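Enquirer: Got a predicted structure here, sequence first:
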Amino acid sequence: MKHYLSLIFCLLSTLALLTSCRKEREEKAVDRMDQYTTTKAYPSKFTDESLEKWKQQVPEIQKISIKSTLDGKEQPALFYTSETTGKRPLLVMLHSWSSEYLQIKSIPFALWSKEYDWAFIHPNYRGKFDNPEAVASDLAIQDIVDAVNYAKQHADIDTSRIYILGSSGGAMTALVAAGRHPEIWAGVVAWVPVFDLVDWYAFSQYYPHRDYNRHVVAACGGEPLPGTAAAAECMRRSPVTYIHNAKDVPIFLAHGTNDVLVPPDHSIRGYNLLANPADTIAQKDIDYILKEQAIPEGMEGATNRDKYFGAKDPKVVFERESANVRLVLFVGVHDMAYNPGLLWLNEQQKKMPPAAPPVAGH
């Protein structure tokens, strides 16, 4: 018995020694990643996936499995945290519509997390958006919440600095997650998001060669035509249904004026629902932007710069901030720039409720 107690004591002492030797995390000033500009410029296709590529770039990345608290299924994800001690931000990065959690174009976000000692998680949230379990379903949103909780269990997360970022379908899901769980997020970045699935389905009818409408039909149980159950299901998965719940969450919306995959009015509609009424964008100006792929002359907010966009980033032609939402329109197509969203997120921190006073006598 004494032998076992001595062994336990030895193990505990060794663990304590190892813990005491770990370096404390240090907050440091962030800077641009000049080697990365946009996802269009990144050397891979949008749908390219490879664990080997991830391991080459971020050797410390872990492939993990998270059990869904909704249906019990194991869901894969990629996770990174360092060996330092102390609280750190968490970046939840969401893959886009036609990819899964091994999407190569997300690697720069993990590299940023490694450079600045953030935790990083890249959940699968039911994979490609071609089935009923995906496309911002209840299961997919819960997978994201479960991913946050996994990170909190395996790293010392600063709960005032939990961020979510995505583009296209990932941006759509990030906005749904913001509206359904606003209590979690300190900042949300949505590049070229689908804001309204029913509206986007109607728009995409002009492009029958694309697979997206077939995916929407598969996910929502039919064509989302007016008055149908499929239309109701699509609305249940759309940010427009929930975004009003996220008025207290800082949200960054960015869209290319030349985007013919998801038109920029999707981001503008999101902005209008979150902004103060006096700051909303008039329908006539939205119509002009859609038709001319440019900003109306003299429109308030027209600009040729934005403090988060650098010389290598797409040219900004409009930016407006109101309440907790920031809208940026840039000259470009269906794309995402790496640096602006990360630089903006780094400045966001949620106001935490004050700690409860100690109970008398304790």
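Expert: Perfect, thanks for sending it.
Enquirer: hey, let's count contacts and neighbours off CA atoms from now on
Expert: OK.
Enquirer: I'd guessed residue 253 sits against residue 191; true?
Expert: Yes - using CA atoms under 8 Å, residue 253 makes contact with residue 191 at a distance of 6.0 Å.
Enquirer: What are the boundaries of the strands in the stretch 151-300 of the chain?
Expert: 157-167, 187-191, 251-256 (DSSP state E, counting those that start in this stretch).
Enquirer: ok, second structure coming up, stack it against the first:
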Amino acid sequence: MKATLPDGVIEITFVSSGDGGSEPALFYHPGGTGPVPLVVGLHTWSYDRYNQLEGMLPLCRERGWALLLPEFRGPNLVTNRRARQTAGSALAVRDILDGVEAVAKRYPIDRGNLFLLGGSGGGMAALLAAAAAPELWKGVSSWVPITDLAAWHGENQEYAPHIEACCGGAPGASDEVDREYRERSAINMAEQLSRVNLSLHHGRFDPLVSWRHSRRLIGEMERVGAERFFFEIFDGEHDIRYPVAFGWFEGLRKNDNNQGGRLTG
């Protein structure tokens, strides 16, 4: 049974440009005719579009911003019948971008102020969606992300079966499987991410995803000369601190020197 939605939040569907299917999302718009900023919130590894409502909706209401919570193929779990399409697949990333385009066409959205926020598996997806369309986003805030799926497979045995269900096998099973791992890992996308306003955060005591995932990605970004990122190792665990992310978004919104852009790829 679907959860009861808070006032003003609606279920929407849009057509996937990847496979033509109808994909669901949750959407909130504060009303009015003038364009408003849009926050795209991405669910964590094991959950669906409902799991970021509590953390993100109140902060959007306070600011008069819109909120989009896409499903992007659902939980990254063995139990998901579409597991191969989850965990940063090309279809999942396309769903995030298609969802933005769908609501921007139907509602008054300020395309110059599109913000992307996710933690854990959602932090991973945020990096992949940022790399897929770096000119689209005014700012991308990623918390405690998995940046290298093959490495995480070896580090976390509890999640290894789910990773294999998503990627088609364990690392090294075949060239095709290894390609899936590479294409779903932001560690290989430093060049694209160097063109994004990126805020990356990781808890020093994270028991699920080592902070080294973020540090290694930052090392790659520094190698390619990236200058538009902020990196924090905070005193915490596997957490996402919503007020910090929204405060950073507010600061970017006041900066007229970077106006966001269009869908690419």
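Expert: All right, it came through fine. Since the structure is predicted, the reported quantities are computational estimates derived from the model, not experimental observations.
Enquirer: Pipe the strands of the stretch 151-300 of structure 1 into CSV and attach distance to residue 325 of structure 1 and mean neighbour count per row.
Expert: Listed next are these as CSV, based on distance: least, CA to CA, whole Å; neighbours: other CA atoms under 10 Å:
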stretch, distance to residue 325 of structure 1, mean neighbour count
strand 157-167, 14, 23
strand 187-191, 10, 28
strand 251-256, 5, 28
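Enquirer: could I get those strands as TSV with distance to residue 130 of structure 1?
Expert: As requested, these are exported to TSV (distance: least, CA to CA, whole Å):
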stretch	distance to residue 130 of structure 1
strand 157-167	17
strand 187-191	20
strand 251-256	24
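Enquirer: quick one: residue 187 of structure 2 from residue 148 of structure 2, how far?
Expert: Computed as CA to CA, to the nearest Å, the residue 187 of structure 2 to residue 148 of structure 2 distance reads 6 Å.
Enquirer: and those two? which has more neighbours close in?
Expert: Between residue 187 of structure 2 and residue 148, counting by other CA atoms under 10 Å, residue 187 is the more crowded of the two (24 against 21).
Enquirer: mind checking what the more buried one lines up with in structure 1?
Expert: Residue 187 of structure 2 maps onto residue 240 in structure 1 when the alignment is built from TM-score structural alignment.
Enquirer: you'd agree that match is up against residue 193?
Expert: No - at 11.1 Å, residue 240 of structure 1 and residue 193 do not qualify as touching, with contact defined as CA under 8 Å.
Enquirer: give me every residue that touches the counterpart of residue 142 of structure 2 in structure 1.
Expert: Counting by TM-score structural alignment, residue 142 of structure 2 lines up with residue 190 in structure 1. Residue 190 of structure 1 sits next to 165-168, 170-172, 174-175, 251-254 when contact means CA atoms under 8 Å, 6 or more residues apart in numbering.
Enquirer: Tell me which two of those sit farthest apart.
Expert: Using CA to CA, those span at most 15.2 Å, a distance reached by 168 and 251.
Enquirer: if we can go back for a sec, ok, now how distant is the match of residue 142 of structure 2 from residue 173 of structure 1?
Expert: Distance from residue 190 of structure 1 to residue 173 of structure 1, by CA to CA: 9 Å.
Enquirer: Repeat that for residue 346 of structure 1.
Expert: Using CA to CA, residue 346 of structure 1 is found at 21 Å from residue 173 of structure 1.
Enquirer: of those two, who's got more company?
Expert: Taking neighbours as other CA under 10 Å, residue 346 of structure 1 and residue 173 compare with residue 173 leading, 34 against 15.
Enquirer: Not counting sequence-adjacent ones, nearest residue to that one?
Expert: Leaving out its chain neighbours, the residue that sits closest to residue 173 of structure 1 by CA to CA, 6 or more residues apart in numbering is residue 136, at 5.3 Å.
Enquirer: The one you found: what secondary structure?
Expert: Recorded secondary structure, residue 136 of structure 1: coil (DSSP: H, G, I helix; E, B strand; the rest coil).
Enquirer: rewinding a little: can I get the contacts of residue 190 of structure 1 in a markdown table with distance to residue 126 of structure 1?
Expert: A markdown table is the format used below for those (distance: CA to CA, whole Å):
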| residue | distance to residue 126 of structure 1 |
| --- | --- |
| 165 | 17 |
| 166 | 15 |
| 167 | 16 |
| 168 | 16 |
| 170 | 12 |
| 171 | 15 |
| 172 | 15 |
| 174 | 14 |
| 175 | 17 |
| 251 | 24 |
| 252 | 25 |
| 253 | 24 |
| 254 | 25 |
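Enquirer: Many thanks, we can stop here.
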